[in-house]
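[1] Turn this into a structure:
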Amino acid sequence: MEVRQLEMLLAVVESGGYARAGERLHISHSAIHRQIKLLEDQVHDRILVRSGKRVVLTEAGCIIVATARRVRQEVSDAYHQISEARELQRGTLRIGTADTILFSYLLPILERFQKDFPKVEVYVKTTTAGDVFGQIQAEVFDLGIVFNAADILPKKLNLQYEVLYKEEFVWAVGDHHPLAKRASVSLNELASFPFAMLPEASHIRQICEQRLRSAGVTANISFELENEEAMEKVIKTNLAIALLPARRTRSNGIHRVRVRETPIGGEVSLVLPKREYLPRAVREFVGRCRKANQLRSQKVVVR
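    The predicted model follows:
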């Protein structure tokens, strides 16, 4: 049973005969006859019978016509939805990321995207990188933006990534912290003071602890906080040291501590399903991320 056959049957029923159906569909009425006969052969029953000069539906014909009308409506709806999606008059965009990336990078992109495509429903969840990978694989998220995907993305997952930009992390203290006046310090010296850290599942926390362990240092963690905004507030009270993106140390009340050991850096990457076709909303958002990255790299910081 083909959609074209159902279309011909509906034309006959709604036009009142084969000749008018042929005019409506711009084909010969004999071609319509043949397709209706094929349809009857497929269902092993008569669909249309003559009653005088008219054709009327049999019981089987009534059942098929009801089905045909539902199919026609669903096909019409599908075309409409595809058209709306192409013009982004509808659709969804589901993103997984980290608090740090959301606040420092994504919010302005999201704001512009929603202004351009107000009818697209956007959902953002901040979570761990591992959860982001799993949710993209399970098709719960459309995309993710995470730290250091190259190091932590499992090869068994059918995902791909591209680096958007690089982030430098530095040790930070309050302006009146004892280390604020030092030209440089060692990790061992840092360890004699309390630390503020992100939760254990945070990739940045793991990088931080790995760097300390490699220097034979154990951190005295006095504050375990959900995001960098909370860490900044604690730092400004001079109660703890924290690892922050370098850009955050430009705010008042925060001082960058220069550590003699190797600097800590990270890559912020876009993670996508590994497939040829991506929905229009995803393609548009990815394009805006790339453009924001280009503008970010072109900025000149005047000191």
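[2] When you work out contacts or count neighbours from here on, use the C-alpha atoms and nothing else.
    Noted.
[3] Near Ile32, how many residues? Count them for me, please.
    By the criterion of other CA atoms under 10 Å, Ile32 has 22 neighbours.
[4] Isn't it up against Arg24?
    No. Look at Ile32 against Arg24 with CA atoms under 8 Å: they stay out of range, at 11.4 Å.
[5] After the longest helix seen in the chain, which helix or strand is next?
    Determined from DSSP state H, the single longest helix within the chain is helix 59-86. Next along the chain after helix 59-86, taking DSSP states H and E as the criterion, comes strand 92-97.
[6] Report the contact partners of Arg50.
    The neighbourhood of Arg50, defined by CA atoms under 8 Å, 6 or more residues apart in numbering, consists of Val56.
[7] check which helix or strand covers the closest residue to Phe113 other than its chain neighbours.
    With sequence-adjacent residues excluded and distances taken as CA to CA, 6 or more residues apart in numbering, Phe113 is closest to Phe285, at 6.9 Å. Counting by DSSP H and E, the element that carries Phe285 is helix 280-298.
[8] That helix packs against which elements?
    Secondary-structure packing of helix 280-298 (3 or more CA pairs under 8 Å, 6 or more residues apart in numbering; DSSP states H and E): helix 59-86, strand 92-97, helix 107-116, strand 159-174.
[9] what helices or strands is the longest helix of the chain leaning on?
    helix 3-15, helix 280-298.
[10] deepest of those, which one?
    helix 3-15 (a mean of 18; mean count of other CA atoms under 10 Å).
[11] ok, and what's touching it?
    Contacts for helix 3-15 (CA under 8 Å, 6+ apart): 18, 20-21, 24-25, 32, 35-36, 39, 55-57, 65, 68-69, 71-72.
[12] Show me these that map onto helices.
    Going by DSSP H, the helices hold 18, 20-21, 24-25, 32, 35-36, 39, 65, 68-69, 71-72 from these.
[13] now the residues you listed: which count as buried?
    The neighbour count (16 or more other CA atoms under 10 Å) marks 18, 20-21, 32, 35-36, 39, 65, 68 as buried among the ones in helices among the contacts of helix 3-15.
[14] before we go on, could you also do this sequence so I can check it against the first one:
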Amino acid sequence: MRLLFLAVLRRHTGNAVTAERVREHLEAAGHICLLKDTSDLESSSEIAHFIKAEKLEAALALHLYRGGRLLQGHGIPFGIIFGGTDLNEDINQREKNQVMGKVLEEARFAVAFTESMKEMAQMQWVDPVFTREVKAKVKRTPGVRLLREMPQEDLHAALKNCFAVLNSSVSEGMSAAILEAMDLEVPVLARNIPGNAAVVKHEVTGLLFSDPQEFVQLAKRLVSDPALEKEIVANGKEYVRMYHSWQVERDTYQNLICTLEGSTEE
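    Next up is the predicted model:
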């Protein structure tokens, strides 16, 4: 893949050293990585011309504001790497803060070098008002605990010790949490929305509820009916095996990438 990598490249600075190291990583994987100083491509028209002239397919930027903003709106996918200036200085300037938020919305991925940088970014952009509201509500609710993110193996271990997994989302595409629970043989209760209903068949692979009262009713039923629990668990496991096989998914993606390579050769 032909990549554009934007960074501030003043000699003998940490940015320049980091950018060169990342470029070497990418080229070691077989990509062509054109490392450019942000000062050399300061306007949108210059970026557009360079992308077209070099037939670039994707891009990467070191620094959300200094580099990331230059990649918006050009029709190629890009990712960003947070820099210290982003979170120590630019974040405090309202106009730059807003720009950086828009860049994050468009970026395919974002890399932070430390947990503290990641947490600062999440507090600033993952919706802090809503986060505070959720934490306050949980704190006032007996029997409910809010846990931080955890490694997948730890999460799966916790799920196996649960009686059921609840998905109360009001919007879902395809819930990985539901599929993981089914594969781990844990019963699922999910809000009856299109995304969940596409995966959970009521009373077959799980239980669907439409309001809090129905959730309570179904949860009590699940607790008191071991036969229903056993049937749901078995059907859920089989559903994942038939329709969400890891190996089938892997083969599918590999075959799809091969079709892209064929198109390039033509």
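[15] Next, the TM-score between them, please.
    Between these two chains, after superposing, the TM-score reads 0.24 (TM-score structural alignment, normalised by the length of the second structure); 109 aligned residues with a CA RMSD of 6.1 Å.
[16] Can you add distance to Asp116 of the first structure and give the helices and strands packed on helix 59-86 of the first structure back as CSV?
    Formatted as CSV, these follow (distance: least, CA to CA, whole Å):
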stretch, distance to Asp116 of the first structure
helix 3-15, 37
helix 280-298, 10
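[17] out of those, which comes closest to His255 of the first structure?
    helix 280-298 (23.5 Å; CA to CA).
[18] Now do the helices in the stretch 151-300 of the first structure.
    187-190, 203-214, 228-236, 280-298 (DSSP state H, counting those that start in this stretch).
[19] What helices and strands are in contact with the third one?
    Read it as helix 228-236 of the first structure. strand 159-174, strand 194-197, strand 242-245, strand 254-257.
[20] and with 6 Å instead?
    strand 159-174 (3 or more CA pairs under 6 Å, 6 or more residues apart in numbering; DSSP states H and E).
[21] What residues sit buried inside the strand it packs on?
    159-161, 163-165, 167, 169-174.
[22] mind putting the residues you listed in JSON lines, distance to Ser214 of the first structure included?
    Below are the buried residues of strand 159-174 of the first structure laid out as JSON lines (distance: CA to CA, whole Å):
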{"residue": "Leu159", "distance to Ser214 of the first structure": "31"}
{"residue": "Gln160", "distance to Ser214 of the first structure": "30"}
{"residue": "Tyr161", "distance to Ser214 of the first structure": "28"}
{"residue": "Val163", "distance to Ser214 of the first structure": "26"}
{"residue": "Leu164", "distance to Ser214 of the first structure": "28"}
{"residue": "Tyr165", "distance to Ser214 of the first structure": "26"}
{"residue": "Glu167", "distance to Ser214 of the first structure": "21"}
{"residue": "Phe169", "distance to Ser214 of the first structure": "17"}
{"residue": "Val170", "distance to Ser214 of the first structure": "17"}
{"residue": "Trp171", "distance to Ser214 of the first structure": "16"}
{"residue": "Ala172", "distance to Ser214 of the first structure": "20"}
{"residue": "Val173", "distance to Ser214 of the first structure": "22"}
{"residue": "Gly174", "distance to Ser214 of the first structure": "26"}
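[23] Check the residues you listed and tell me the two furthest apart.
    Pairwise over those, using CA to CA, the maximum falls at Leu159 and Gly174, 40.7 Å.
[24] Ends of stretch 44-62 of the second structure, what's the gap?
    17 Å (CA to CA, to the nearest Å).
[25] Buried ones in that stretch, by neighbour count?
    47-48, 51, 56, 58-62.
[26] Would you mind putting those residues into JSON lines with secondary structure and distance to Pro194 of the second structure alongside?
    As requested, the buried residues of stretch 44-62 of the second structure are arranged in JSON lines below (DSSP: H, G, I helix; E, B strand; the rest coil; distance: CA to CA, whole Å):
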{"residue": "Ile47", "secondary structure": "helix", "distance to Pro194 of the second structure": "41"}
{"residue": "Ala48", "secondary structure": "helix", "distance to Pro194 of the second structure": "40"}
{"residue": "Ile51", "secondary structure": "helix", "distance to Pro194 of the second structure": "40"}
{"residue": "Leu56", "secondary structure": "coil", "distance to Pro194 of the second structure": "38"}
{"residue": "Ala58", "secondary structure": "strand", "distance to Pro194 of the second structure": "33"}
{"residue": "Ala59", "secondary structure": "strand", "distance to Pro194 of the second structure": "35"}
{"residue": "Leu60", "secondary structure": "strand", "distance to Pro194 of the second structure": "35"}
{"residue": "Ala61", "secondary structure": "strand", "distance to Pro194 of the second structure": "37"}
{"residue": "Leu62", "secondary structure": "strand", "distance to Pro194 of the second structure": "39"}
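[27] coming back round to it: any idea which of the helices and strands packed on helix 59-86 of the first structure gets closest to Arg112 of the first structure?
    That would be helix 280-298 among those, by CA to CA, at 8.7 Å.
[28] And stretch 265-281 of the first structure, end to end?
    Stretch 265-281 of the first structure: ends 31 Å apart by CA to CA.
[29] From Glu267 of the first structure, how far off is Leu10 of the first structure?
    With CA to CA as the criterion, Leu10 of the first structure and Glu267 of the first structure are 59 Å apart.
[30] Apart from its neighbours in sequence, what residue is nearest Phe169 of the first structure?
    Pro245 (4.3 Å).
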